[in-house]
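Student: got a predicted structure plus its sequence, pasted below:
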Amino acid sequence: MELYNEKELDRLNPYQKEAVLDESPACIVNANVGSGKTTVLISKVQYLHHVKKVNYEEMTVLTFTNKAADEIKSRLLAAEPELPVEKLRGFGTFHSTALYYLREYLPVEKLGYTRDFLVIDPEEELELALDLIRQHKLKIKYKNRLKKRLESAMAVRGEEKKVSKYQDDIFDLVRLLREEKASQDKMTFFDLLENANLLLREEIGNSPSPKWVIVDEVQDSDSQQLVFLDRLVSRGANLFAVGDPNQVIYSWRGSAFQIFYTLKHKYRAKELTLPINYRSSSSILEAARCFLQNGSPLTGVREPGNKIIVKRQYDAFQDACYLAGRIKKLHREGTPYGEMAVFYRLQSQSGMFEDVFSREGIPFEVSLKRTVGDVPVLRWCIRLLRFSLNKKDTPSGIYVLASREYGEGISEKKAKEIVCNSKPGASLLFDKMCGFSRICEELGDEEALFSYFELERYLNPVSASYMEDRDAVHRLFQIMFDYVKEQQENREAGMRAFINSSSLYGLDVLREEISEEKDSVKLMTLHASKGLEFSCVFITGVNYGLIPLKTRDMDGEEEERRLFFVGITRAKDRLELSYYTNPGERAMPGESRYIRMIPPRLLEGEEERGPAVSLQELKRQVQEQRTQVQERSLQEQKRSLQEQERSLQEQKRSLQEQKRSLREQEPAPTKRVRHPRYGTGVVVREDETMLEAEFEGYGTKEFIKAFSELEYI
């Protein structure tokens, strides 16, 4: 049966079809928000496979989230139920694909690794770095920013550039850390791409040479990911990349607004556009156009629909109470809870809505990235498994045995002696970890694994958290065995892949990630909303200082505007914005200029508004607001200094009065003397030839002045 034919192409609009059929060596697709980007990407993969006869194994499909990669693979598998999942192993995030190449193709032995290396998170790398600083007595400044400093130092190319501006040993630390990770068979996220890029630079016969490289959300690429992309394309692969420059919201991570321009000119790529938005009403799209930055067309196919509602609230509590009532009303009218979402700029803003919604009985979920590292018992279990699978990982073995909450409860020194000297019989748990590889294939489920390590005794049954810890560990092991089964590998290799996956993506085993299927209101930051859509969206706290945040320069301001664009284009039918008259210290009272940028005819609110603000006027207002903030800050500093000066004057007067009072009250001056043996003492009695002094600890001593060795103080 033909799986991909003309009927599939007929479902696409002309712009989408042009992108799918294009056979240029390099093609960059500017996919506007809601324009069917994922549909085009998947159709491109199917077209290449079924029509152009390109094997799936000859394609590398790169995404920025595990969720996006899973969606692409699940839709392909749904269309072809007989398709073996291992044929799609080149489909994944940049980091997971680099991991796949390093494990399967690239000669990691040249870098001192084995193919069984494990992935660690940045926190564990930081632990290693601090340990190396202590061991080698390195001089490292600003340790509170060590993680960031390591990232910057690792990215430096060329030995001549490796000079610390702080005159410390940061580059020596980077070298030692690289050697230590290799000796322990560990790589971080950064190392996965860095090592893959290093090995891909060489002409190696067995290294991957895909015919097609397909990239989703290409605008989010950082410099390291662009190098990875270039290494693959330089081997003769065709490039097909889709993305939206108006959704560059991760510049702090290294992505840049000019990536489309860079890729287009570097690879002489053909540029196509997907301009038609199928998601939002035309009123919402018209408002969104006010925040476009690259002049690309954004065309909708839907009716105007509801006006955008703007609400003025006193503070976040009043807003949360209003939203609770509004959400209940919309739900009674037929809108599912799962089709409503509340967006805010900062994660700290969610608490108020959680409290009020809980009190009002509104089901909700909070989008909050939590990993096993956030749960002590799971962090301990992961380290337990890591050492069991990799005996070179001595820090994990020491951590497991010396843990105060779990483990053997022994000192770190003793744990280090047991692990480093591989002393059998010194610890039951250590023996279990060392024997894990021999018994691994016989452990059929989570209960067997739990029993093998005798975790019942290590989870502290008398502690208040015992039941919660026990359930969390069982859940972790269950997820791991399900993962191993899906991977269709032997159990030990599958567990190793699971540990790597948990480091790459994190695992929340206590609370599921927000589910689009669950009927509950979603609470999330604007950043977390990217890639999602809802019938009704509430964006809260649209005050200057929150939306947008105060930024240092115009680049930051432009990214804040793109972030707001992402937020409002998540809405399909209804969009509501709120601002506060009493927002707290972080923000300024009153509506943000972003609200004034939207044409008044699109808005429904409590007051008349002036005309919409142009981009030039916006820049002028930004400068005025910055000036006002600076002036207000200077005035506040001036007032503070004046108050400090007044306070100092008052303190000075008070001290002078106290001195006068003490002078009036104090007795005649007391003479003090110092003796080489008795120390400092107080003169009790004195005449022309004799002196008697009292010394603390020695009592009263009498001296002949001429021979006393006393010194007056």
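Tutor: That came through, no problem.
Student: make it CA atoms for all contacts and neighbour counts henceforth
Tutor: Will do.
Student: how far out from the middle of the chain is the helix or strand hosting Glu559?
Tutor: Secondary structure assignment for Glu559, by DSSP states H and E: helix 554-568. Offset of helix 554-568 from its chain centre (Cα atoms, centre = their mean, to the nearest Å): 19 Å.
Student: got another one to weigh against that:
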Amino acid sequence: MPGTDPARVCAITFTNRAAAEVRERLAAAAGEAAGQVFVGTFHRFCLDWLRREDPDRVVVGDESRQRLLRRLFPELGVRERNGLAEEIADFLHRDNGGDAPEPVRLYLDELARRGAMDLDDVVPALIRRLRGDETFRRRVCAGVAHLFVDEFQDLNAPQYALVEILGEEATIFAIGDPDQAIYGFRGSDPSFFFRFADLPATRRLDLSRNYRSAAPLVEAASAVIAHNRLRSGISLTPATAREGAIELYRAPTPAAEAEFIVRRIEELMGGISSFSIASGRGGDQDSRRSFGDIAILYRLARQADELANALDRRGIPFQLVGAVPYFLGPVAGAATRFVRAAAGSTELAEWLALAQDLPGVGEGTIRRLEEALPLTGDFPALVAGVELPPPVAHRMAELTALLERFRSVAGREGIAPALGEALTLFGTDQGHADCRRLLALAGSFGRDIVAFDRHLREYAAETVYDERAEAVALMTLHASKGLEFPVVFLAGCEEGLIPCTLWRDVDVEEERRLFYVGMTRAKETLVLSASSERPWVSPAERPLSRFAGEIPGRLIRQPEPGRGGRRKPKGEQLDLF
């Protein structure tokens, strides 16, 4: 709008990656003025305001949270501590004025005593400040004249409370799709979307054209989501007239399901080896795909092993998305922690994890340091004041010296050469794929260690999908949101997995939304597969998912692996049982 002060425009996203994309587009459209617009996550917005009042505010992440829980509740095992961490997050994700459960209260009180706060408490903390300090509230609201919120259906209670407060002064533009609300386990609630949409001052614009998926896929997904009571009510129409296909295959076992998927990929690829082509396994040579065109989605991460093994046996490259990022894995994790230390991390839990990677530093030393050190500070200076066995003290001094050398080499020659030299400290194989990938990434940041560290931190908690990789993508349904592929395999379409009823009361409507999200990732071909049994699911024999049964039968065809070629829908209901 003409005359708008860009410094009073705020765009809030849910991921750092989305924020980066918005910044790029703004810079292209608005030039220098784009740099004055706040673009970031809810956490970043709230933390920026909190740190204006308290610049030294300490925020505790996962590693420090686990360290503190170990000290407060030494009697708990790993599983119990993880359960308590989830209970803490659940409490903080609610806009709850009530009393916290006793263990949660002890944890939050200990943080307050140390002048720290939990990462999940960042948004609630700002809400508490806004509600309790009218002067501060007016100052924050005056700084936001126009508020843009993406993925509005994923808001939890504290986030919606922030939008309500800012909306007292600002105009709000919200975009979202309640049919894709899939994060109830993180406290999100699609009812906030409808509450906002029903406000008298809200003008609602329905976006009903689907520009991604072929007509049969749009019709099938619409038929499935229509079974939900809480939904958008929008009737989607495809914007493309291109042909699409939906296949449904039921295998006797998970291994057979994985082998079917591999064979079907070979057909779609037009053959990936001379044997495949000569034997007819290659399918239609005129309909070749690339590996990057294909994604395999599943409900639970545990399903990935069988699928990855089948792909590996056939030599099909793949990237496992949404698992622990490669740079935090067992091979490259030590190098990443080294970079964090070199960039000046003051979170001592990160330093302790790095120290534990050093030869000769055992669990006893780590426990002694945990008891003696605060949550944050200058680790080398603090550890020098702790009495340690001479060999361990030598290791700590050696670590400090190596970090100094790393900074020196990085400043002269770049991060990649410095990191390659440092990897020898941990006995890491630099030829491993994860190390090569980390070194290549480090090279793109030149000599800027801080920027490299910031990038690793921003993407550590997010789905890491490399769209440039010539590889089949394996990921959970949750991780697939926002992505699209010409061909999508949705594995494990059976009761117990989708909807998932294995460990908690199931919200069938949210599980249906999750299935809908998976279906609408496909642009042209959607292949649904299921196993008649799943040994680690009780009972082992599984009926087909009710959601697959909600797809009109005339839209589904039965694949015939090994026959090759493209086949049109037969226009009849499959006999699935």
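Tutor: Good, I have the coordinates. Not measured: the values here are computed from a predicted model.
Student: kindly provide the TM-score of these chains.
Tutor: Put the two chains on top of each other and the TM-score (TM-score structural alignment, normalised by the length of the second structure) is 0.76; 522 aligned residues with a Cα RMSD of 4.4 Å.
Student: ok, back up a step: what about the helix holding Glu559 of the first structure, how far off from the second structure?
Tutor: With mean Cα distance after the TM-score superposition for the first structure, helix 554-568 of the first structure departs from the second structure by a mean of 1.7 Å once superposed.
Student: right, and the helix or strand after that helix?
Tutor: strand 571-580.
Student: and that following strand, what's buried?
Tutor: By 16 or more other Cα atoms under 10 Å, the buried positions in strand 571-580 of the first structure come out as 571-580.
Student: again with stretch 532-552 of the second structure
Tutor: Buried residues in stretch 532-552 of the second structure, counted by 16+ other Cα under 10 Å: 532-534, 541-545, 547-548, 550-552.
Student: where along the stretch 301-450 of the first structure do the helices fall?
Tutor: All helices of the stretch 301-450 of the first structure, identified by DSSP state H, counting those that start in this stretch, fall at 316-332, 350-360, 376-389, 394-402, 412-421, 428-434, 436-439, 446-452.
Student: to Phe228 of the first structure, which of those helices lies closest?
Tutor: Across those, Phe228 of the first structure has its closest neighbour in helix 376-389 (27.8 Å, Cα to Cα).
Student: off-centre distance for the closest one?
Tutor: The answer for helix 376-389 of the first structure is 22 Å, by Cα atoms, centre = their mean.
Student: quick one: list the elements packing against it.
Tutor: helix 394-402, helix 428-434, helix 436-439, helix 466-487, helix 491-505 (3 or more Cα pairs under 8 Å, 6 or more residues apart in numbering; DSSP states H and E).
Student: now with 7 Å?
Tutor: In terms of contacts (3 or more Cα pairs under 7 Å, 6 or more residues apart in numbering; DSSP states H and E), helix 376-389 of the first structure is packed against helix 394-402, helix 428-434.
Student: check contacts around the residue lying farthest from the centre of the second structure.
Tutor: The C-alpha centroid of the second structure is most remote from Pro390, which lies 42.7 Å away (Cα atoms, centre = their mean). Residues in contact with Pro390 of the second structure, defined by Cα atoms under 7 Å, 6 or more residues apart in numbering, are absent; none qualify.
Student: same question, the one 10 residues further on
Tutor: For Thr400 of the second structure, the residues meeting the contact criterion (Cα under 7 Å, 6+ apart) are Pro380.
Student: check the gap between it and Leu423 of the second structure for me.
Tutor: According to Cα to Cα, to the nearest Å, Thr400 of the second structure and Leu423 of the second structure sit 15 Å apart.
Student: before we move on, what about Ala343 of the second structure?
Tutor: 16 Å.
Student: could you do Leu502 of the second structure as well?
Tutor: For Leu502 of the second structure relative to Leu423 of the second structure (Cα to Cα), the value is 41 Å.
Student: same drill for these two, tell me which one is more crowded.
Tutor: Set Leu502 of the second structure next to Leu423 and count neighbours by other Cα atoms under 10 Å: Leu423 wins out with 17 against 13.
Student: tell me which element that one falls in.
Tutor: For Leu423 of the second structure, the element it lies in under DSSP H and E is helix 415-423.
Student: who touches stretch 20-36 of the second structure?
Tutor: If you take Cα under 7 Å, 6+ apart as the criterion, stretch 20-36 of the second structure is touched by 6-7, 39.
Student: show me where the stretch 1-150 of the second structure has strands.
Tutor: Secondary structure of the stretch 1-150 of the second structure by DSSP state E, counting those that start in this stretch: the strands cover 9-13, 38-41, 58-60, 116-118, 146-149.
Student: out of those, which comes closest to Leu307 of the second structure?
Tutor: Smallest distance to Leu307 of the second structure across these (Cα to Cα): 32.5 Å, for strand 9-13.
Student: go through the strands of the stretch 1-150 of the second structure and name the closest to Leu155 of the second structure.
Tutor: From these, taking Cα to Cα, the stretch that ends up closest is strand 146-149, at 9.6 Å.
Student: can you name the element that comes right after the closest one?
Tutor: helix 157-166.
Student: post-alignment, that next one versus the first structure, mean distance?
Tutor: Compared with the first structure after fitting, helix 157-166 of the second structure deviates on average by 2.4 Å (mean Cα distance after the TM-score superposition for the first structure).
Student: elements contacting that helix?
Tutor: Counting contacts by 3+ Cα pairs under 7 Å, 6+ apart, helix 157-166 of the second structure packs against helix 122-132.
Student: what is the burial count for Tyr337 of the first structure?
Tutor: Tyr337 of the first structure sits with 23 neighbouring residues when counted by other Cα under 10 Å.
Student: counterpart of it in the second structure?
Tutor: Aligned by TM-score structural alignment, Tyr337 of the first structure pairs with Phe291 of the second structure.
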